[in-house]
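Enquirer: Quick one: sequence plus predicted model below, questions after.
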Amino acid sequence: MQKLCIQKITIKNSPAFKEASFYPSLHFNVFSGASGAGKSVLMESVLALFGLRETNATFLEATLDLQGIPQEFEGLIDEGEVVLTLSKKDKIRYFLNAQNIPKKKIQELFTPFLKHLSTKSYDAANEQNLFLTLDGFIQSKNQAYQQILQNYKESFLHFSEAKNTLKTLQEEALKVAELKEFVRFEIQKLETLNPKKGEYEELLVLKKEISKKEKINESLQNVREFLNQSHKVSEFLNLINSDESDSILNALNLLESLCEQEGERLETLEMRNIEEILNRIEALSALKHRYGGVDEALEYLENKKQELQKYENLDSILKDAQHSYNRAKDTLQARAKVLTEAREKHLSDFENALNLALTSLKMPKAKVVLKTLLEVESYTLLGAQNLAITLNTALKNLSSGEFNRFRLALLLAQSAQTNHQAIIILDEMDANLSGEESQGVANALKALSTSYQIFAISHQPHMPSLANTHFLIQKQPNGSTITPLDKQGRIQEIARMISGDSITKEALEFATKQLSTLQCN
């Protein structure tokens, strides 16, 4: 179960409030006051706290009751009481229980819980949101519907993956002959060169040795001429009876052995074709430049062999992909049929609930139409249908006031069962409405406040008369204040809203009667 409600809000250094705190009701909160007192500034601050507006204050903080944390946020915060803080100094920072959290994460966490109904918000008219409302209504009536919806979405994603795989293989099949020829050429080129691990480095060493061969040979000849005179060294050592005779003669023997070994090595080098070695080094150097090294070239060769094998087996792979696509398509169609039937079954009840809400809001009745898509390729993640709702005109042609009352009707029709599943924020929802229309909006918000925590600005008396908590915002020399009104204060403020600053006896009587008749204490 997911729900969110605000228990306390603190604002510091905004355009209207130097410092202010208030404790909203869990249900219907209405804010009134003279123009310019700071009501809209307050709502902007609330939206900024959840990352939905740029902040207009240096410090914002809310104590929240948060239940049902999305899986991707588990471990980041715990359920229950959460303190959300926004601080603006050198830059803007968000904190959850004193833990620094990026703004994007704040938006991802809280946006599903917030519904901001402003005079410029037309997002509810898109088909995705209309389906969300319809599906929400059906879920409140049918416990098995959530699983039906989930099964369809899983099948759609599986079908989309199978379709994309098949399409890719079909495209490859069209150019497979060209691809096979190219891959064969790449393989043949590498296999002809037949590089070995460490060969390039060994050839560089060999090249260096060959380049020194003439100098080594010349020096070897000089040493051998010296060794040809070694008998004279032996005679000298015998004549002087030196104690070092044996070690010197042993050293000369060792030198002679070394010369023999080096001579054999030079003969071997003489047999090597230097031109072939240089050509080989050049070829391996080009390989190194292209692939990064011999090891990388060998890995590339292995990958190309596997790629060629895939092309050789493409017919079999393509056949398997076609079977997977057909199975995914059959499953999707079967689950789409179950989803469609569930929607069709509850469509009339949804339309009736929507029209009941529209009637209470003094709006014309709506027609809800589900059109089944014939081709499975036309299915979307939303289902195998198109959903359209029209009143006496298309939704896009409604005025902003009419459209926001339509949004309220959608919320009412959804028949939400979970208390405080979200927060609704409204900025002068009843502006430019007739008294009868304004009363309808107030009644709708009162009904919604059993399922939502509502924050609303109003310049008419109907919302304040039904609110659980009525806050008066007043402009003061040291910054505006937010004051929760008692019954007498509410009567005075409602009377002011009716008659203006010069409060009349009739306005007071009307306000008293409204609160006595309508307000739930």
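Expert: Sure, I can see it.
Enquirer: rest of the way, CA atoms for contacts and neighbours
Expert: Will do.
Enquirer: Show the subsequent helix or strand relative to the lengthiest helix in the chain.
Expert: Assignment by DSSP state H gives helix 314-360 as the longest helix of the chain. Later in the chain than helix 314-360, the nearest helix or strand by DSSP states H and E is strand 367-372.
Enquirer: Residues touching that following strand, excluding its own?
Expert: For strand 367-372, contacts defined as C-alpha atoms under 8 Å, 6 or more residues apart in numbering pick out Thr340, Glu344, Leu347, Glu351, Ala384, Gln385, Asn386, Leu387, Ala388, Ile389, Thr390, Leu391.
Enquirer: quick one: buried residues of the helix or strand that that strand is followed by?
Expert: Next in sequence after strand 367-372, counting helices and strands by DSSP H and E, comes strand 385-390. Residues of strand 385-390 classed as buried by neighbour count (16 or more other C-alpha atoms under 10 Å): Gln385, Asn386, Leu387, Ala388, Ile389.
Enquirer: list the contacts for the fourth one?
Expert: Listed by C-alpha under 8 Å, 6+ apart, the contact partners of Ala388 are Glu127, Val368, Val369, Leu370.
Enquirer: If we use 10 Å, what do you get?
Expert: Counting by C-alpha atoms under 10 Å, 6 or more residues apart in numbering, Ala388 touches Ala125, Asn126, Glu127, Leu130, Phe131, Lys367, Val368, Val369, Leu370, Lys371, Ala394, Leu395.
Enquirer: now the first one
Expert: By C-alpha under 10 Å, 6+ apart, Gln385 lies in contact with 131, 336, 339-340, 343, 369-374, 378-379.
Enquirer: Alongside the first one, take a look at this:
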Amino acid sequence: MIERLLIKNHLSFEACDIEFTKGLVVFTGPSGAGKSVLLNGLLSLFGYGDVQADMIEASVDKALNLEAFGIEEANPNIFKALKAKNARYFINAQAVSKKGMMDISKGCVNYLSIKDNSEFENSRLLKLLDGVSVREEPLHVKNVEAFEALYLSYKTLKEELETIEAEEKKVEDLKEFARFEIAKIDEVAPKIGEDEELLSFKKSLSKKEKIEQAMHKAGEIFSLESSVNDVLSLIEADSAFFDACMNELRLLFEKQHETLEALEEIDVESLLDRIEKIAQLKKRYGSIEEALAHKQKRLEELERYENIGFEKAHLAKKVASLELEIHEKAATITASRVAALPRMETSLNGYLAQLYMPALRLRLEQGGLCENGWDVLHVNLGTVDLKRISSGEYNRVRLAFLATHNEFLLSDGGVLILDEIDANLSGKESMSVANVLKTLSKKYQIFAISHQPQLSSRADQHFFVTKDTLHVSRVYALKDEERINELARMVSGESVSEEAILFAKSLLENEMK
């Protein structure tokens, strides 16, 4: 549950510090006071929408397996959002992304939006039906998990088979292209490091004439060698350093002469042509190493193309075997779901009856094979399509599904934030919604904005949101007489009548029974 909420500078709210209890938490107040603003601020902390506040912080008393996300668990866990130019999110003082915040929050916070109809997606309907099926067949959930893993293996192998079948149709073209690329690389037959060696030769060739001229002129130093030795002898200086230097110079000149002679034998045109071919190869593949690696890859592909018939037959056999096993398992799962269908229908219709809604009928049909099996669950509300019912009716149907989900799938509770769940309902209908939410609040901590006194009277905690003359919103918990007056205001408007007060008292007295 959320124990505490702190907000600073969130649109019309300058600051608020609220402590919450378990159960049903209801916010009421005049239109435009800031009820939706407050709940939207709470939602934005958990990644639902954009953060508009300077700071939002909530204490969440629930173990969330944060270690799996690389975050240290605390008691309570502190969720925080800060906004300067951009919003930043933190859990227990460790930064997380908005997506990370939303992924983690899904473990404790559920948001039922008036615009969201994802509850009726086939995968979610089947998940609920599977939860009901476990009551009838305890091994059902393991069968579903095993089927999902098997289906993913089957899907991967089938995709591989389809790829091979597509390749087989154009295998001759692929083989011809592979041979072409291999031949192009073999035509150049590059060696690792050859490009650097060739460029070195080219550089030497470009300087050959200048080197020869310079060496010819500098070679005159050797004709003066004996004269230098005579001078050193006359002045009685050791000539060893000079002799060593001249010998080293002589070796250097001899080596350069050999290089120049080798350059004489080089075919310049062939050298430049070779450099150009290597350059073209590098332009296409990046480097000589990458060109040789590409050649090896093409050789392996060519070998595979030669064996594609064998590979296809082997894969086709595995796919056929898996397909047979999948169909058997899918049939087993369908049988369990069909057996559980009446129980799920009875549960849903029990809640719908409480909500003054007509009974629905569930129908399971076979559709395309996927990780959920081949079942498609259809929901018919009397003779009316779910897409054509009013928003008030639609919300009550969703509430029935939520209550059934709570009954069969929810074990450790969490937080449920509702969006206008009792809007556009009569008093009787509103009370029916309040009763179902009260039941749900035994496992969920529920936050709701109420438009009706019936739901507000069932609240475990009732907050009033108001806006002063400076257009600053405030929120505070109502007690005793304050709560009676607010319920009466919801009944009769700003001019509270004695009858409204009596009705408000009767609602609260009924709640206390």
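Expert: Thanks, I have it. Predicted model, so just to flag it, every value in this text is computed and none were measured.
Enquirer: After superposition, what's the TM-score here?
Expert: The TM-score (TM-score structural alignment, normalised by the length of structure 2) is 0.87; 507 aligned residues with a C-alpha RMSD of 3.5 Å.
Enquirer: Filter the contacts of Ala388 of structure 1 down to just the buried residues.
Expert: For those, buried by 16+ other C-alpha under 10 Å: Ala125, Leu130, Phe131, Val368, Val369, Leu395.
Enquirer: so what does the host helix or strand of Glu264 of structure 1 touch, helix or strand wise?
Expert: Taking DSSP H and E as the criterion, Glu264 of structure 1 maps to helix 245-271. With contacts defined as 3 or more C-alpha pairs under 10 Å, 6 or more residues apart in numbering; DSSP states H and E, helix 245-271 of structure 1 has these neighbours: helix 199-211, helix 213-227, helix 230-240.
Enquirer: any idea what Asp186 of structure 2 aligns with in structure 1?
Expert: Per TM-score structural alignment, the equivalent position to Asp186 of structure 2 in structure 1 is Glu191.
Enquirer: What is the neighbour count of its match?
Expert: By other C-alpha atoms under 10 Å, the residues close to Glu191 of structure 1 number 12.
Enquirer: mind checking the SS state of it?
Expert: Taking DSSP: H, G, I helix; E, B strand; the rest coil as the rule, one finds Glu191 of structure 1 in the helix state.
Enquirer: need the contact list for it.
Expert: The contact partners of Glu191 of structure 1, by C-alpha under 10 Å, 6+ apart, come to Phe185, Leu298, Leu301.
Enquirer: try it again with 7 Å
Expert: By C-alpha atoms under 7 Å, 6 or more residues apart in numbering, the contact set of Glu191 of structure 1 is empty.
Enquirer: My guess is Glu73 of structure 2 contacts Leu66. True?
Expert: Yes. In this structure, Glu73 of structure 2 is within contact of Leu66 by C-alpha atoms under 7 Å, at 5.6 Å.
Enquirer: Would you point out which residue is most central in structure 1?
Expert: Geometric centre of structure 1, nearest residue: Glu108, 8.2 Å, by C-alpha atoms, centre = their mean.
Enquirer: Which residue in structure 2 aligns with Leu157 of structure 1?
Expert: Under the alignment (TM-score structural alignment), Leu157 of structure 1 pairs with Leu152 in structure 2.
Enquirer: That match: neighbouring residues, count only.
Expert: Counted with other C-alpha under 10 Å, residues neighbouring Leu152 of structure 2 total 13.
Enquirer: likewise the one 4 residues further on?
Expert: Here the neighbour count serves as a burial measure; for Thr156 of structure 2 (other C-alpha under 10 Å) it reads 12.
Enquirer: Distance of it relative to Glu165 of structure 2?
Expert: Applying C-alpha to C-alpha, to the nearest Å, the value for Thr156 of structure 2 to Glu165 of structure 2 is 14 Å.
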